[in-house]
Every structure is written in C-alpha cells, then in structure tokens.
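A.B. asks: structure here, sequence nowhere to be found:
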C-alpha cells in the first residue's frame, strides 16, 4: 500500500487553452440554435428536448472544464450561459424560456465539468508515477 495520496481536485496547471476553441464553438452553436424559431430536424418535445439540453451543456461543461482547468468555474460559466440563453429564448418568436430546461443545462454542465476534472486528475496521476514504479510501495 502506497503512502502517496492522490489529489482530490485538479492541479493548477491543468488548464488546456486549446480547449477554448471547442468551448466557444459549442457556446456559439447553442446561441445560434436558440435564436431560430424552428430548430433543424424534427421537433423535440419533452423529454427529448431535455436530453438535448443535457447533452449540449455536458459538452460545454467538459470543454470549459478542460479550458480553465477549474471544474467549479467551468460549471459556473456554463450555468451563466444557460441562464442567459433561456432569457434570450424568451424574446425569440416561437420559442419559450423554461426553468426546467435550465435545470437540465445545469445537470449536463455539472457532469461535463466534473468529467473534465477527473480527466485532469488521471493525467496528473500518470505524470507523477514513473514507468516501472507503479507497484512499488513506500520507500524506506
């Protein structure tokens, strides 16, 4: 049994600035689709549209989590974007704003941000363990 403890939150150097490109692309796609009176494809009714909210914000939360390296910040940014998007939809003809939609945005972005944090922890743990030393216990 190793005396080394794994961190419970991502290290500060976990941010990957290249992930801002997909984060901004997902945020932009969400905004553009929300600006349309009719979204492309067949109409989605409850509960299918909640699944679409969950999955799109899961992608946004993950990308923001990788970009910032801070899952809580990523979740807060995605939550703000979801709230702004719901307010925006209230002014788009043919669309409506809904608190339930935002709850699914929060759930999806929270899971995405958490998954990004877990990916960072795994990468950090792989960097700390030298090859061939995985099974070695504490050294005396």
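C.D. replies: Received, thanks. Keep in mind it's a predicted model, so treat the numbers as computed, not measured. Numbering: from 1, shown residues only.
A.B. asks: CA atoms for contacts and neighbours, from now on please.
C.D. replies: Will do.
A.B. asks: what's near enough to touch the residue most central in space within the chain?
C.D. replies: Central residue of the chain (C-alpha atoms, centre = their mean): residue 61, 1.3 Å from the mean position. If you count contacts by C-alpha atoms under 8 Å, 6 or more residues apart in numbering, residue 61 has them with 74, 75, 78, 108, 109, 110, 111, 112, 113, 116.
A.B. asks: next one for the comparison:
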C-alpha cells in the first residue's frame, strides 16, 4: 500500500495506475478501428474482449492493492468502475463506423473483467506485499 503525501508517494501512485490506464487506452484504440472484418475468425472479437478485459481486471486489482490495499470496499468500487468501462466501451463502439454495440459483448467484457478481478485477488492477497510475490 502506498503511504505518505510527498512527491515520492505521488510518483508511486502514478506508477501503480499507469499500467491499467495504458491498457485501457489500448482497448479503446483497438475498439475504435472502423469496419473491422473478423469474419475469417469467428468469435475472435469475443475472445479478444474477454482476454483484454481480464488483463485490465488484473491490472486494476494490482493498482488498488498498491494504492489502498485489498479491502472489500476498494474491490467493489473497482468492480463497478469495470462495469462502467465495459458499458462505455460498447457505447463508444456504437459510434464507430462499421461497429455495433451489443449486450452480449458487454456481458463478455464484464465477464472478462470479473475473471481478471478474481485472478488479481488471488495474486495480491490481503496482507501480501507485491515485493513478496
């Protein structure tokens, strides 16, 4: 957990949140590609979304662990934020030419994020420091 209020704590906090924010940026860029043809690989987009959101979930849990610890409230807020991001991503895709928003895709995004949260919680158990892993 990051403690303190000095410049070093701010840098460490930024370092904790940079990976999930960068990964989220990559998801947004990837889902912004117009008229993406995935017909050669059926359900490839579903697999991509599940995997991408699982990675995002793990990175988010890591950032929460480093910033606030593994309290249940922090994890629940992280889960809600993940659902909001998944919904926003689908809404965003509705605005991209050749892309569509789909409830099934939202559910796949949410399932991937949930899987990532679960795996992240296993990885960064309460009381276990990142340096020990």
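C.D. replies: Looks like it came in fine. The shown structure was predicted, so the numbers you read here are calculated from the model rather than taken from an experiment.
A.B. asks: residue in structure 2 matching the residue nearest to the centre of structure 1?
C.D. replies: By TM-score structural alignment, residue 61 of structure 1 lines up with residue 57 in structure 2.
A.B. asks: so where does its match fall, helix or strand?
C.D. replies: helix 44-67 (DSSP states H and E).
A.B. asks: now do residue 93 of structure 1
C.D. replies: Counting by DSSP H and E, there is no helix or strand that carries residue 93 of structure 1.
A.B. asks: could you pull up the residues touching the aligned residue in structure 1 for residue 113 of structure 2?
C.D. replies: Using TM-score structural alignment, the equivalent of residue 113 of structure 2 in structure 1 is residue 109. Applying C-alpha under 8 Å, 6+ apart, one finds that residue 109 of structure 1 lies in contact with 54, 57, 58, 59, 60, 61, 62, 75, 78, 79.
A.B. asks: can you rerun that using 7 Å?
C.D. replies: Residues near residue 109 of structure 1 by C-alpha atoms under 7 Å, 6 or more residues apart in numbering: 57, 58, 60, 61, 75, 78.
A.B. asks: same check for those, but in structure 2.
C.D. replies: Retained contacts for these in structure 2, judged by both residues aligned by TM-score structural alignment, their matches' C-alpha atoms under 7 Å, are 57, 58, 60, 61, 78.
A.B. asks: want to try JSON lines for the residues you listed, with distance to residue 69 of structure 1 as columns?
C.D. replies: Output for those, formatted as JSON lines (distance: C-alpha to C-alpha, whole Å):
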{"residue": "57", "distance to residue 69 of structure 1": "17"}
{"residue": "58", "distance to residue 69 of structure 1": "16"}
{"residue": "60", "distance to residue 69 of structure 1": "14"}
{"residue": "61", "distance to residue 69 of structure 1": "11"}
{"residue": "78", "distance to residue 69 of structure 1": "14"}
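A.B. asks: thinking again about what came up before, list the ones among the contacts of residue 61 of structure 1 that structure 2 also has?
C.D. replies: Among these, the ones still in contact in structure 2 (both residues aligned by TM-score structural alignment, their matches' C-alpha atoms under 8 Å) are 78, 108, 109, 110, 111, 112, 113, 116.
A.B. asks: could you dump the residues you listed to JSON lines with distance to residue 48 of structure 1 and secondary structure?
C.D. replies: Below are those laid out as JSON lines (distance: C-alpha to C-alpha, whole Å; DSSP: H, G, I helix; E, B strand; the rest coil):
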{"residue": "78", "distance to residue 48 of structure 1": "21", "secondary structure": "helix"}
{"residue": "108", "distance to residue 48 of structure 1": "14", "secondary structure": "helix"}
{"residue": "109", "distance to residue 48 of structure 1": "17", "secondary structure": "helix"}
{"residue": "110", "distance to residue 48 of structure 1": "19", "secondary structure": "helix"}
{"residue": "111", "distance to residue 48 of structure 1": "18", "secondary structure": "helix"}
{"residue": "112", "distance to residue 48 of structure 1": "19", "secondary structure": "helix"}
{"residue": "113", "distance to residue 48 of structure 1": "22", "secondary structure": "helix"}
{"residue": "116", "distance to residue 48 of structure 1": "25", "secondary structure": "helix"}
